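Q: Predicted coordinates and the sequence they were generated for:
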Amino acid sequence: MPDIKVAIFEDNKPRRELLQMLLETSDGFECTGAWEHCGQVIKNIVTNMPDVILMDIDMPGVNGIEGMRLVKKQFPGIKVLMQTIFEDESKIFDAVLAGADGYILKKTPPLKLLDAIREVLDGGAPMTPTVARQVLQLFNNKHYKNTTDNFDLTEREHEILKLLVKGLSYKMIAAECNISYATVNSHITHIYEKLHVSNAAEAVAKALGQHII
């Protein structure tokens, strides 16, 4: 199995170097580059296309959310895992709406960060539990129009969507529901189709925004 290629955008030099070292010394990972801002994000990644980008939200000039929009517009297949601090409430909300594939706290332990990279590449939406709760609170405070439409989700699909919103990985959902990983993947594919979304981040945003759960 080829190594997972990861690019880093982080303006804090010590943290950027630690992330680069983590990737370069971990089996199954390759760091394709590390930059302090998104001023030339497309130029930075185009020569050695990453599978996943670790994207800091707060950076000078072009911030992480704008950088992510640029990447997604030109290379929608690249997964973007946003890194944030707990206090960035509105920025977490903006990242969700902009289509972030996952959002985790910067204090996430190294092994859990590597797990999150694997998870987002596998189609999941890794989300630190504290961030998940924050996102839920943010959506509740935005006065979104409520809806009685459940999009014809089955009871099991509704259960899985709820666990996805809580930030559980596919493996954790499989264990919680006592079903196989493949079955979880199948259910989530059906959920995407019914919600008319293309990835886990959009599914989470829609579930919260329209009060499906």
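A: Everything's here; your move. Residues are numbered from 1 along each chain as shown.

Q: make it CA atoms for all contacts and neighbour counts henceforth
A: OK.

Q: Tell me the helix or strand right after the biggest helix by length in the chain.
A: The helix of greatest length in the chain, counted in residues with DSSP state H as the criterion, is given as helix 181-195. Counting by DSSP states H and E, the next helix or strand C-terminal to helix 181-195 is helix 200-209.

Q: Using the three-state scheme, assign Pro2.
A: coil (DSSP: H, G, I helix; E, B strand; the rest coil).

Q: from memory it sits against Gly28, does it?
A: Yes: counting by C-alpha atoms under 8 Å, Pro2 touches Gly28, with 7.2 Å between them.

Q: Between the two, which has more neighbouring residues?
A: The residue with the greater number of neighbours, taking Pro2 and Gly28 and applying other C-alpha atoms under 10 Å, is Gly28; the counts read 14 against 7.

Q: just to revisit the earlier point, how big is the angle separating the longest helix of the chain from helix 200-209?
A: Note on geometry: by axes from the mean of the first three to the mean of the last three C-alpha atoms, to 10 degrees, helix 181-195 and helix 200-209 are set 60 degrees apart in direction.

Q: In contact with the residue nearest the centre of the chain, which residues?
A: For the chain, Gly102 is the residue whose C-alpha lies nearest the centre (C-alpha atoms, centre = their mean; 1.0 Å). With contacts taken as C-alpha atoms under 8 Å, 6 or more residues apart in numbering, Gly102 has the following neighbours: Val80, Leu81, Met82, Val120, Gly124, Ala125, Pro126, Met127, Ala201.

Q: For burial, what's the neighbour tally of the fifth one?
A: Applying other C-alpha under 10 Å, we find 24 residues neighbouring Gly124.

Q: Excluding chain neighbours, what is closest to it?
A: Counting by C-alpha to C-alpha, 6 or more residues apart in numbering, Gly124 lies nearest to Ala200, which is 6.0 Å off, once chain neighbours are set aside.

Q: Comparison target, given below:
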Amino acid sequence: MYNQPEPRIVIIEDDQTIREGYAYLINHTSPYTVVATYPSFDAARNKIARDNPDVIILDIQLPGTNGIDALPILKKLLPEVYIIMLTVYETEKTILDALANGASGYFTKNTPTAKLIEAIRDVVHGGGPMSPDVAKTVILSLQRNPDSPLTRRETQILELMTTGKDRGQIAKELFIEVETVRTHTKNIYSKLNVNSKAEAIQVAKNKRLV
């Protein structure tokens, strides 16, 4: 009987310790083979087609071309490849951008190797594995009211408000100025016809805006 060869893996991750650790553990504790590792997409770009991987484990925060921008290029180079994102970032926009650009799975970097090996098996069999916290973010996004009057940025700010963060903390988390947060907050209050943070949160929850 013909046995299908086990999937070939490529890891693109700028942290050498993580890159080498995952490669060693996948090679020694799973039936899969890591055929190449790269510190960046730019280093992999001209070689990866020859590696002919079945699965790519791709970091998002890479030097040069980041993982989100690399995704569509990789899918063009290797249309049949499965790509599992590996990142410390789990903001809604990053997750949804990755999935929209062709990612097959999405895990945070604290994921144990055993889970990542399971994820490789799952994507090869047509699954879409994700860390529990990532899956929760995707589900909440799908459950949200599609007729929300708020922009994506306003929704992000309102979500952070509901967790108790002040304007300074929100600005730091979203890498924007405090004054920008203040302007967005003013727009949120106007669109929801409220005058306070507490009212905005209540209306948002009642109307499923967050």
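A: It's in. If you're wondering where the values come from, they're calculated on a predicted model, not measured in any experiment.

Q: quick revisit: for the residue nearest to Gly124 of structure 1, the count of nearby residues, please.
A: A total of 25 residues lie near Ala200 of structure 1 under the criterion other C-alpha under 10 Å.

Q: so what's Phe107 of structure 2 up against?
A: Residues in contact with Phe107 of structure 2, defined by C-alpha under 8 Å, 6+ apart, are Ile84, Met85, Leu86, Thr87, Met130, Ser131, Val134.

Q: residue in structure 1 matching it?
A: When the two structures are superposed using TM-score structural alignment, Phe107 of structure 2 falls opposite Ile104 in structure 1.

Q: A helix includes that match, no?
A: No: looking at Ile104 of structure 1 with three-state DSSP, it is strand, so not inside a helix.

Q: Distance of it relative to Ala132 of structure 1?
A: Computed as C-alpha to C-alpha, to the nearest Å, the Ile104 of structure 1 to Ala132 of structure 1 distance reads 9 Å.

Q: what's the answer for Leu105 of structure 1, then?
A: For Leu105 of structure 1, the distance to Ala132 of structure 1 - C-alpha to C-alpha - is 11 Å.

Q: between these two, which one's more packed in?
A: Ala132 (21 against 17).

Q: Just the element for the more buried one, please.
A: Assignment of secondary structure by DSSP H and E places Ala132 of structure 1 within helix 129-141.

Q: Just the buried residues of the helix or strand just after that helix, please?
A: On the C-terminal side of helix 129-141 of structure 1, the nearest following helix or strand under DSSP H and E is helix 155-165. Neighbour-count burial for helix 155-165 of structure 1, with 16 or more other C-alpha atoms under 10 Å as criterion, is recorded at Glu157, His158, Ile160, Leu161, Lys162, Leu163, Leu164, Val165.

Q: thinking again about what came up before, elements contacting the helix holding Ala132 of structure 1?
A: Under the contact criterion of 3 or more C-alpha pairs under 8 Å, 6 or more residues apart in numbering; DSSP states H and E, the helices and strands touching helix 129-141 of structure 1 comprise helix 89-97, strand 102-105, helix 200-209.

Q: Which one, of the ones you listed, ends up nearest to Glu10 of structure 1?
A: Closest to Glu10 of structure 1 of these, according to C-alpha to C-alpha: strand 102-105, at 13.5 Å.

Q: The closest one vs structure 2, average offset?
A: Overlaying structure 2 shows strand 102-105 of structure 1 at a mean distance of 1.2 Å from the equivalent residues (mean C-alpha distance after the TM-score superposition for structure 1).

Q: quick one, helices of structure 2?
A: Taking DSSP H as the criterion, structure 2 contains helices spanning 16-29, 41-44, 48-51, 67-77, 92-100, 113-124, 132-143, 152-162, 167-174, 178-192, 197-206.

Q: how much does the fifth one stray from structure 1?
A: Its match in structure 1 and helix 92-100 of structure 2 itself, once the structures are fitted together, sit a mean 1.5 Å apart by mean C-alpha distance after the TM-score superposition for structure 1.

Q: tell me the angle of that helix relative to helix 67-77?
A: Counting by the same axes, to 10 degrees, helix 92-100 of structure 2 lies at 0 degrees to helix 67-77.

Q: For helix 92-100 of structure 2, list every residue counted as buried.
A: Judged by neighbour count using 16+ other C-alpha under 10 Å, the buried positions of helix 92-100 of structure 2 are Glu92, Lys93, Ile95, Leu96, Ala98, Leu99.

Q: which one in structure 2 is aligned with Ile53 of structure 1?
A: In structure 2, the residue paired with Ile53 of structure 1 is Ile56, using TM-score structural alignment.

Q: Could you verify my assumption that that match touches Ile9?
A: Yes: between Ile56 of structure 2 and Ile9 there is a contact under C-alpha under 8 Å: 5.8 Å.
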